[in-house]
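In: when you get a sec, could you give me coordinates for this:
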Amino acid sequence: MITGATAGIGAAFARRLAQDGCRLVLVARDEQRLAESAAELSDRYGATVTVLPADLSTDEGCAAVEEQLREPVDLLVNNAGISLNRSFLRSTVADETRLLRLNVHAVMRLTLAVLPGMVDRRHGAVINVSSVAGFGALMPGSTYPASKAWVTNFSESMAQSVRRYGVRVMALCPGYTRTEFHDRAGINMSKTPGWMWLRADDVVRDALRDLGKGKIVSVPDWKYKVAVFGMRHTPGGLLRAVGRKGRGRLGREER
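Out: All right, here's what the predicted structure looks like:
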């Protein structure tokens, strides 16, 4: 099962897993795009694809996906997520609540829905798509990094709790990735250097490789591995100074 499956990293997961012969359940809000994606994957790869329209920022949407997860699932990819193009001081309760419900609450609910069955079967994996942004407060005023810090820490904790049962949980933490994500959020990325961008297909390739190796946190591409190492080991005061000088755009990358 892949959430946020019609674009960006979610669509790249769908293509790769369809190519590998997996049966897919695709989740997204847009029913028409889901149908188009399913038809394309079926035509190109001969994949068996089930679509599930659901808005995971709502209780009803989460409940519909939880119901589907009662069926055995070998891999859950929690990819759906959003960012906002404004700081917290200029935001609204409604927008911040939607961000938290999609980036945090839905990840928690779907992971809780799928893990008990995987533990009982002694088999299965969860990939939670997080972000390089979660490793440091380099986007002053944005709550996006805080939500992704939760996803990464949550995934690390869950991974340790279920590993002994043969179940894997991994946080995927990409940097800037070429998707619809920024356009949807109204974020202007035109000044971001080309060398900083990743391809969604490459992110997925690295993620599945790292999952197979048993990694708990996957950071695709050497330049972002270096960035994460710096954010994890740089003194907090220096890191905050860098964040103040920068434009605070690092990490609004995925989807």
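In: going forward, measure contacts and count neighbours with C-alpha atoms only.
Out: Noted.
In: surely Ala80 meets Met1?
Out: No - Ala80 is not in contact with Met1 according to C-alpha atoms under 8 Å; the separation is 11.7 Å.
In: neighbour count for those two, which is higher?
Out: Each of Ala80 and Met1 has its neighbours counted (other C-alpha atoms under 10 Å); Ala80 has more, 27 against 24.
In: what kind of secondary structure is the more buried one in?
Out: Look at Ala80: counting by DSSP: H, G, I helix; E, B strand; the rest coil, its state is coil.
In: contacting residues around it?
Out: Counting by C-alpha atoms under 8 Å, 6 or more residues apart in numbering, Ala80 touches Thr3, Gly4, Ala5, Gly10, Ala28, Leu56, Leu102, Asn103, Arg255.
In: let's see this one next, to set against the first:
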Amino acid sequence: MPTALITGATAGIGAAFARRLAADGFSLVLVARDEARLAESADALKLRYGVTADVLPADLATDEGLARVEARLREGVDLLVNNAGFGHPDAFLSVPVEDEVRMLKVHCEAVLRLTLAALPGMRVRGRGGVINVASVAAFFTRGTYSASKAWVVNFSESTAAEITEPRVRVMALCPGFVRTEFHDRASMDISGVPGFLWLDADAVAREAMRDLALGKWTSIPDPRYKAIVSVGRLIPRRLAAKISASLRQA
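Out: Predicted coordinates for the structure are as follows:
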């Protein structure tokens, strides 16, 4: 039975991946900060899908938390989903520097370290996958959030390009606005986001797994967001920045 480790596994896209992979017969290792919520999620998945679901409480903004997850990954997994992340409600110049550094720790250092912990075993076995959850914000300018997600995309594509084993894959997942706890937890005002831009977390996870199987380096779920990203690449970056500033982070 294959094993998947998912960070940020108790809500939103992470929880959707847990459901998708459990339905596909994966054993799960669920990572998040809240141990009680982790246990609740694991129990629900075991009951519904009959799979093994282990919990690994860890704060990925700390070296101790990262080391705990790295150690588990070195034991071997078949799929790593780097999903943990968060946003800020304010613009870059209004956010305390320690909060920005914490974001970089979770969005960049954690993705780097956990990917490097998982890949050697996958390459030896000749199979495995890493999905690094980024955002369509990676293709626009929106403070440290979009900058960190742009790093995730570039890092994932660069790593994928270096892997020679055909059944070992690394992919950046770039969803748009998804109905999760993300924006509420960041105290973001999302009242101005048009209804047609919202995506379903389960659909995002489903499309991500399909794109990983196809060997894509970057996955942008939903034709609407594929079009938005394509247009964004054609217009001047200053104009794109003005447009993205009218919306909150995706």
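In: on that earlier part again, the contacts of Ala80 of the first structure in helices, which ones?
Out: Judged by DSSP state H, the contacts of Ala80 of the first structure include Gly10 as members of helices.
In: looking at the contacts of Ala80 of the first structure, spot the one nearest Val132 of the first structure.
Out: Using C-alpha to C-alpha, Arg255 comes nearest to Val132 of the first structure of the contacts of Ala80 of the first structure, at 13.3 Å.
In: ok, longest helix in the second structure?
Out: Under DSSP H, the second structure gives helix 143-162 as its longest helix.
In: that one: what's the following helix or strand?
Out: strand 168-173 (DSSP states H and E).
In: next, the mean deviation of that next one compared to the first structure.
Out: Once superposed with the first structure, the aligned residues differ from strand 168-173 of the second structure by a mean of 0.4 Å; criterion: mean C-alpha distance after the TM-score superposition for the first structure.
In: quick one: name whatever helix or strand follows that strand.
Out: Counting by DSSP H and E, what follows strand 168-173 of the second structure is helix 182-185.
In: what's the mean distance for that next one versus the first structure?
Out: So helix 182-185 of the second structure averages 0.4 Å relative to the first structure (mean C-alpha distance after the TM-score superposition for the first structure).
In: could you point out which element follows that helix?
Out: Of the helices and strands lying after helix 182-185 of the second structure in sequence (DSSP H and E), the nearest is helix 201-213.
In: so stretch 73-85 of the first structure matches what in the second structure?
Out: Using TM-score structural alignment, stretch 73-85 of the first structure corresponds to residues 77-89 of the second structure.
In: so for that stretch, what gets flagged as buried?
Out: 77-89 (16 or more other C-alpha atoms under 10 Å).
In: can you add distance to Ser158 of the second structure and give the residues you listed back as a markdown table?
Out: Formatted as a markdown table, the buried residues of stretch 77-89 of the second structure follow (distance: C-alpha to C-alpha, whole Å):
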| residue | distance to Ser158 of the second structure |
| --- | --- |
| Val77 | 21 |
| Asp78 | 20 |
| Leu79 | 18 |
| Leu80 | 17 |
| Val81 | 17 |
| Asn82 | 16 |
| Asn83 | 19 |
| Ala84 | 21 |
| Gly85 | 21 |
| Phe86 | 24 |
| Gly87 | 25 |
| His88 | 27 |
| Pro89 | 30 |
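In: pretty sure Ser41 of the second structure contacts Thr10?
Out: Yes - assessed by C-alpha under 8 Å, Ser41 of the second structure is found in contact with Thr10 at 6.2 Å.
In: what's the neighbour count on the residue nearest to Ala250 of the second structure when sequence neighbours are not counted?
Out: Closest residue to Ala250 of the second structure apart from its sequence neighbours, by C-alpha to C-alpha, 6 or more residues apart in numbering: Phe177 at 4.6 Å. Other residues lying near Phe177 of the second structure total 24 when counted by other C-alpha under 10 Å.
In: likewise Val93 of the first structure?
Out: So Val93 of the first structure, with other C-alpha under 10 Å, has 9 neighbours.
In: okay, strands next: where are they in the stretch 1-150 of the first structure?
Out: 2-3, 24-28, 49-53, 75-78, 124-129 (DSSP state E, counting those that start in this stretch).
In: which part of the second structure matches the longest one?
Out: Aligned by TM-score structural alignment, strand 124-129 of the first structure corresponds to residues 128-133 of the second structure.
In: and stretch 99-106 of the second structure, how far from the chain's centre?
Out: 15 Å (C-alpha atoms, centre = their mean, to the nearest Å).
In: read off where it ends up in the first structure.
Out: Matched against the first structure by TM-score structural alignment, stretch 99-106 of the second structure falls on residues 95-102.
In: re the thing from before, got TSV for the strands of the stretch 1-150 of the first structure, with distance to Ser157 of the first structure too?
Out: Below are the strands of the stretch 1-150 of the first structure laid out as TSV (distance: least, C-alpha to C-alpha, whole Å):
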stretch	distance to Ser157 of the first structure
strand 2-3	21
strand 24-28	25
strand 49-53	29
strand 75-78	16
strand 124-129	12
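In: ok, and the closest non-adjacent residue to Thr50 of the first structure?
Out: Of all residues beyond its chain neighbours, the one nearest Thr50 of the first structure is Val25 (4.7 Å), with distances taken as C-alpha to C-alpha, 6+ apart.
In: one more: Ala58 of the second structure?
Out: In space, and not counting its chain neighbours, Ala58 of the second structure is closest to Gly65: 4.5 Å by C-alpha to C-alpha, 6+ apart.
In: which one in the first structure is aligned with the one you found?
Out: If you follow Gly65 of the second structure across to the first structure using TM-score structural alignment, you land on Gly61.
In: relative to His183 of the second structure, how far out is Ala208 of the second structure?
Out: From Ala208 of the second structure across to His183 of the second structure, the span is 21 Å (C-alpha to C-alpha, to the nearest Å).
In: dump the residue contacts of the most centrally placed residue in the second structure.
Out: With distances taken as C-alpha atoms, centre = their mean, Val133 lies nearest the centre of the second structure, 2.3 Å away. Val133 of the second structure sits next to Val81, Asn82, Asn83, Val152, Ala172, Leu173, Cys174 when contact means C-alpha under 8 Å, 6+ apart.
In: ok so, going back, neighbour-wise, which of Ala208 and His183 of the second structure wins?
Out: Applying other C-alpha under 10 Å to Ala208 of the second structure and His183 shows that Ala208 carries more neighbours, namely 25 against 20.
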